[in-house]
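Engineer: sequence plus predicted model, see below.
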Amino acid sequence: MITGSIVALVTPMYPNGELDWEALDQLVEFHLAEGTDAIVAVGTSGESATLSVAEHCQVIKRVVAQVRGKIPVIAGTGANSTAEAVVLTQEAKAAGADACLLVTPYYNKPTQEGLYQHFAHIAKAVDIPQLLYNVPGRTAVDMLPETVARLATVTNIIGIKEATGDLARAQSIVDQCPDDFVLLSGDDATAVELILLGGKGNISVTANVAPKQMAELCRLANAGQSEQARALNNQLMSLHQALFLESNPIPVKWALSALGKIQSGIRLPLTELSSEFHEPLKLAMEQVGLVSQSRV
């Protein structure tokens, strides 16, 4: 069910920080038209950390309604409180999400046993397919492959978004987990190599602005067409890198605004892209054939 290019969708906002529902609907339609295989609503790129619980649930419901069952919708429902993550996951199930994506509990720095108990508790509390999400660069906690392998035996924990970019780590997960456990990349630059190792797809920041290219890249990699997949990835590499000139989703929201897809709104403590990075990001966009209709 969950394979290919999965966009980590941004949450559009007006300059005053209010949510822009019309732009959200239009982004969903854009991805449906461009061949994106699935959508993550309210993940890191969707500014989950700055949305209220009510807004979080509203965005999930809106995306599910707009997708109309055409592709899977994965709801970001992780939290640093286990109880809050259960509530968000329950709300996502009620909204009709196909699966949930749960980040490791940030700031708390739980032990590996704490991580196991956290995710096992949520999986047992809510009957919906669940994906783990390991991104130690943002959370200050690293879920080791041995813990992932333990969790892979828990009913309805179906896979992981592994965002370290460490291919040895990815191989270890493939080796230790069941064949039907879904390994997804969370790092655009190394996604092709992870898929070629046995991964199933990529939860992508780059797909926000280059959805057709990322869908093709994942299709080629999943088909084992390594030479073509790597060649396309090389063409996209400058964009992958430019989208992290500052913390995600700062650059990607600026890029979407420059393309006329959304307004410039972003919530504190995140700020708009620093002016020194405008030209490097524009150049990277131009290099992959994205024509700017700049508003900024």
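Structural biologist: Ah, there it is. What you are looking at is a predicted structure, and each value in this text was computed from that prediction instead of being measured.

Engineer: only C-alpha atoms for contact and neighbour calcs from this point on.
Structural biologist: Will do.

Engineer: mind checking how far residue 260 is from residue 219?
Structural biologist: Residue 260 sits at a distance of 27 Å from residue 219 (criterion: C-alpha to C-alpha, to the nearest Å).

Engineer: comparison target, given below:
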Amino acid sequence: MMKVVWQGVFPAVTTKFTDDDKLDLKMFETNIQAQLAAGVNGIILGGTLGEAGSLMVDEKDELVSATVAMVSGKVPVIMNVAEQTTKAAISAVEKAQKNGASGLMLLPPMRYKADDHETVTFYKTIAKSTDLPIMVYNNPVDYKIEVTLDMFEQLAECDNIQSVKESTRDISNITRMINRFGGRFKVLTGVDTLGLESLFMGADGWVAGLVCAFPRETVAIYKLQKAGRHEEALKIYRWFLPLLELDITSKLVQNIKLAEVATGIGSENVRAPRLNLSGAERKHVLQVIETGIKNRPELPDYLNL
């Protein structure tokens, strides 16, 4: 098991499917190798972008063990856990660990809108069930439960709750976390359209979406910003923003998979009930992608910064 350092760029990768709706591990590996070559710091499986809600349990198992083999110790593999019950979450954590995951991204309970006390208890119970490091996924916009600063105060008792994927959309929350907890929790931004802004405010990393199609550009922005080359980072980010906006809609999976096709590192297949984009919607997304690729910036030698 690799040690997880919660900083840098962590792609929330898409799950690839064949035309007959099986896991497409060949195309998946093509994408993973592109991520590694671009210099990402970890791989996150089974998030929203990974179509976790549509995956069977045995597929999740296969995905974790296959990814661990693909990265062969270069970066940690993080499994997202999004379950309705504490019992199911503990079971998912056990399986992830058995299959070689080095860390977890953990959502609050799904479906049931737990109150603050229930949510804290949920996180603590799962943290106590494992020695894997945990990143709290704080996304009240999509999942209706906010993990507040007072709740983080209680979660600080669990040593293996180490970081937060900050997706509240409130950019000030990064400063609040740092002011209150110093470096106790690593803060990673989880919203593509606030990526660079969050890094400027002191975020340690970026759990990214469009990185799936544009790994080099995403890592370049991160590395340039951390090296104090703000103007260069900003220039690439301004080019990137129309593409990043494809991440903040309910069709983000379809959008990003189309972008992966355009950059040669993915396929369009999604799993029902999702359907491929069609008509005017598809035309618009392809136009955004085409414009982005046409104006793709020259990148400096960011890996050696």
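Structural biologist: Yes, it's here. Note that the coordinates shown come from a computational prediction; the quantities given were computed from them, not determined experimentally.

Engineer: overlay the chains and give the TM-score.
Structural biologist: TM-score for the superposed chains, counting by TM-score structural alignment, normalised by the length of structure 1: 0.92, backed by 292 aligned residues with a C-alpha RMSD of 2.0 Å.

Engineer: re earlier: more neighbours: which of residue 260 and residue 219 of structure 1?
Structural biologist: Ranked by neighbour count (other C-alpha atoms under 10 Å), residue 260 of structure 1 and residue 219 place residue 219 first, with 21 against 15.

Engineer: give the contact list for that one.
Structural biologist: Contact partners of residue 219 of structure 1, counting by C-alpha atoms under 8 Å, 6 or more residues apart in numbering, are residue 4.

Engineer: so what corresponds to it in structure 2?
Structural biologist: With TM-score structural alignment as the matching criterion, the partner of residue 219 of structure 1 in structure 2 is residue 223.

Engineer: check residue 202 of structure 1 too.
Structural biologist: Alignment of residue 202 of structure 1 against structure 2 is given by TM-score structural alignment, with residue 206 as its counterpart.

Engineer: could you do residue 116 of structure 1 as well?
Structural biologist: For residue 116 of structure 1, the residue aligned by TM-score structural alignment is residue 120.

Engineer: residue 182 of structure 1 now?
Structural biologist: So, by TM-score structural alignment, residue 182 of structure 1 is matched to residue 186.

Engineer: how far away is the closest residue to that match other than its chain neighbours from residue 266 of structure 2?
Structural biologist: Sequence neighbours aside, residue 163 is the residue nearest to residue 186 of structure 2 in space, at 4.4 Å (criterion: C-alpha to C-alpha, 6 or more residues apart in numbering). Using C-alpha to C-alpha, residue 163 of structure 2 is found at 29 Å from residue 266 of structure 2.

Engineer: over to residue 100 of structure 2?
Structural biologist: 24 Å.

Engineer: same check, this time on residue 47 of structure 2
Structural biologist: 17 Å.

Engineer: the two: which has the busier surroundings?
Structural biologist: Summary of the neighbour comparison: residue 47 of structure 2 and residue 266, criterion other C-alpha under 10 Å, with residue 266 having more neighbours (26 against 21).

Engineer: okay, helices next: where are they in the stretch 1-150 of structure 1?
Structural biologist: Assigned by DSSP state H, counting those that start in this stretch, the stretch 1-150 of structure 1 shows helices spanning 21-34, 53-67, 82-95, 112-125, 136-139, 145-151.
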